[in-house]
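J.: The following comprises the amino acid sequence and a computationally predicted model.
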Amino acid sequence: MSRIGKKPVSLPSGVSASVSGQSIEVKGPKGTRSFKATDDVTLTVEDNVVKITPRGKSKRARQQWGMSRTMVANLVTGVSEGFKKELEINGVGYRAQMQGNTLRLNLGLSHDVDYLPPEGVTVTAPKQTEIVVEGIDEQLVGQVAANIRAWRKPEPYKGKGIKYKDEYIFRKEGKKK
């Protein structure tokens, strides 16, 4: 029995969902998102609540049950509140700035890194040492944040690099004489 799958997904005010076959479309104030479930689960919408039930008792049906419920919950959260990842830049001379729609990063390389975010994701740099990635698609927001972080991952000796705001960097002691 899936503990996650048993919980119904409630729709907040201003959010509507419609099911057609195996696909669900969720509309909200921030936009519209859709998800196509596998044939192992059944999707139903009743009284501002989305319920997911498995078809049969196979292992695959139970796996898809919890996963489908999580995907629908992410759709609802995305169109109502949106997703946000915050990054911090540490290091002397390391900074970020927006130039139009492009994020320009100075990371101690021989050249500046220009990053153009994909459609549906907004990247802002409120300070020179902060980057905020926002959007309605959780997977895309996380992927953009990971792509930006990959240019200069934080190192364990001085902590220089790009890290998530809530990330802890395990620090190492340097060489001893």
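T.: That came through fine.
J.: Going by C-alpha atoms from here, please, whenever you check contacts or count neighbours.
T.: Noted.
J.: So for this protein, the centremost residue is which one?
T.: E138 (2.8 Å; CA atoms, centre = their mean).
J.: Please tell me how far G161 sits from G91.
T.: 6 Å (CA to CA, to the nearest Å).
J.: ok, those two, which is more surrounded?
T.: G161 (21 against 15; other CA atoms under 10 Å).
J.: Longest strand in the chain, please.
T.: Secondary structure assigned by DSSP state E gives strand 83-90 as the longest strand of the chain.
J.: host element of L140?
T.: helix 138-149 (DSSP states H and E).
J.: ok, now W65?
T.: helix 59-80.
J.: From the chain's centroid, how far away is that helix?
T.: Relative to its parent chain, helix 59-80 has a centroid offset of 14 Å by CA atoms, centre = their mean, to the nearest Å.
J.: That one to strand 83-90, inter-axis angle?
T.: 80 degrees (axes from the mean of the first three to the mean of the last three CA atoms, to 10 degrees).
J.: now the angle from helix 59-80 to helix 138-149?
T.: Using the same axes, to 10 degrees: helix 59-80 against helix 138-149 is 80 degrees.
J.: Only the buried residues of stretch 162-177, if you could.
T.: Judged by neighbour count (16 or more other CA atoms under 10 Å), stretch 162-177 contains these buried residues: I162, K163, Y164.
J.: Mind listing residues that contact it?
T.: 85-90, 148-159 (CA atoms under 8 Å, 6 or more residues apart in numbering).
J.: So how do I select the buried members of those residues in ChimeraX?
T.: Typed into ChimeraX, the line below selects the buried ones among the contacts of stretch 162-177, using 16+ other CA under 10 Å:
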select :85,86,87,88,89,90,148,149,152,154,159
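J.: returning to that earlier point: residues in contact with the residue nearest to the centre of the chain?
T.: N74, G78, F83.
J.: gap between it and A61?
T.: As judged by CA to CA, E138 and A61 stand 24 Å apart.
J.: try this one side by side with the last:
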Amino acid sequence: MSRIGRKEIVIPNNIEVIINQPEILVQGTKGQLSYKISELIKVETRNNIIKLIKTQNTQEAQAIHGLSRSIINNMIQGVSQGFEKKLIIQGVGYRSHMEGKNLILNIGYSHAVKIEPPENINIRVENNTNICVSGINKEKVGQIAATIRSVRPPEPYKGKGIRYENETVKRKVGKAGK
């Protein structure tokens, strides 16, 4: 039994939710998002509360039940508050800057790495080493942050590379001398 799927979603006052059974549209102050709901799930709204109900009692319906609830909740949170991921560049000579909307990373390669953000995703660079990825879609924000991190993930010996703000890198001991 999905515990996440059974939770109700409370709609804030400044958010509008429109349900046309195969699709749900969420509009807020920051923008709008839509999601196609599976036929295994039925959505009910009652005075600013959304409840998801399974139409079948199968394992697939069980999995989709919790997933749909999480996605709809993230959509409501995204259009009201937005999502943000912060990355830190560590290493001598490693830096980044913006060129228009594109992020340019100089991180020890012979060339600069250029990352183009998709629509509705904003990238900011603060003092050359801090990168902030923000937007209304949690999935896209996380994916772009992961793409930036994958360009030069932190290495375990000196800790150089790109890491998330609160990420801890397990350090290894170097070569033992004689």
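T.: On my side now, so go ahead. This one's a predicted model, so the numbers in the text were calculated from it and none came from an experiment.
J.: So V79 of structure 2 is in contact with K30, correct?
T.: Yes - taking contacts as CA atoms under 8 Å, V79 of structure 2 lies within contact range of K30: 5.0 Å.
J.: Those two: which is more packed in?
T.: Remark: of V79 of structure 2 and K30, V79 carries more neighbours, 23 against 15, as counted by other CA under 10 Å.
J.: Distance check, that one against N128 of structure 2.
T.: 29 Å.
J.: neighbours around the aligned partner of T147 of structure 2 in structure 1, how many?
T.: Correspondence of T147 of structure 2 to structure 1, assessed by TM-score structural alignment: N147. Neighbourhood size, N147 of structure 1 [other CA under 10 Å]: 13.
J.: what sits against S134 of structure 2?
T.: G82, F83, E84, K85, I121, N122, I123, V141.
J.: For those residues, which ones persist in structure 1?
T.: Counting by both residues aligned by TM-score structural alignment, their matches' CA atoms under 8 Å, structure 1 reproduces these contacts from the contacts of S134 of structure 2: G82, F83, E84, K85, I121, N122, I123, V141.
J.: sorry, back to before: looking at the contacts of E138 of structure 1, state which has the most neighbours.
T.: That'd be G78 among the contacts of E138 of structure 1, by other CA under 10 Å, with 24 neighbours.
J.: show me the contacts for the aligned residue in structure 2 for that one.
T.: Counting by TM-score structural alignment, G78 of structure 1 corresponds to G78 in structure 2. G78 of structure 2 makes contact with K30, G135, I136, N137, K138, according to CA under 8 Å, 6+ apart.
J.: Which of the three states applies to D114 of structure 1?
T.: When classified by DSSP: H, G, I helix; E, B strand; the rest coil, D114 of structure 1 comes out as strand.
J.: Isn't it up against N101?
T.: No - at 10.2 Å, D114 of structure 1 does not count as touching N101 under the criterion of CA under 8 Å.
J.: Count the residues that sit near N47 of structure 2.
T.: 7.
J.: Contact partners for it?
T.: Counting by CA under 8 Å, 6+ apart, N47 of structure 2 has no contacts.
J.: next one: V10 of structure 2
T.: N48, I49, I50.
J.: Among these, name the buried ones.
T.: Buried among the contacts of V10 of structure 2 by 16+ other CA under 10 Å: I50.
J.: now, which of the contacts of V10 of structure 2 sits nearest I19 of structure 2?
T.: I50 (10.3 Å; CA to CA).
J.: which residues does the closest residue to the closest one other than its chain neighbours contact?
T.: Nearest non-adjacent residue to I50 of structure 2, counting by CA to CA, 6 or more residues apart in numbering: I9, 5.0 Å away. Residues counted as contacts of I9 of structure 2 (CA under 8 Å, 6+ apart) are I49, I50, K51, R69, N73.
J.: Next, give me the two most distant ones among the residues you listed.
T.: Farthest pair in these, by CA to CA: I49 and R69, 12.2 Å.
J.: Strands of structure 1, residue ranges please.
T.: 9-10, 16-20, 23-28, 31-36, 41-45, 49-54, 83-90, 95-99, 102-106, 113-115, 121-124, 130-135, 161-164.
J.: got CSV for those strands, with distance to K175 of structure 1 too?
T.: What follows is the strands of structure 1, written out as CSV (distance: least, CA to CA, whole Å):
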stretch, distance to K175 of structure 1
strand 9-10, 53
strand 16-20, 59
strand 23-28, 55
strand 31-36, 52
strand 41-45, 57
strand 49-54, 56
strand 83-90, 22
strand 95-99, 28
strand 102-106, 28
strand 113-115, 32
strand 121-124, 38
strand 130-135, 31
strand 161-164, 20
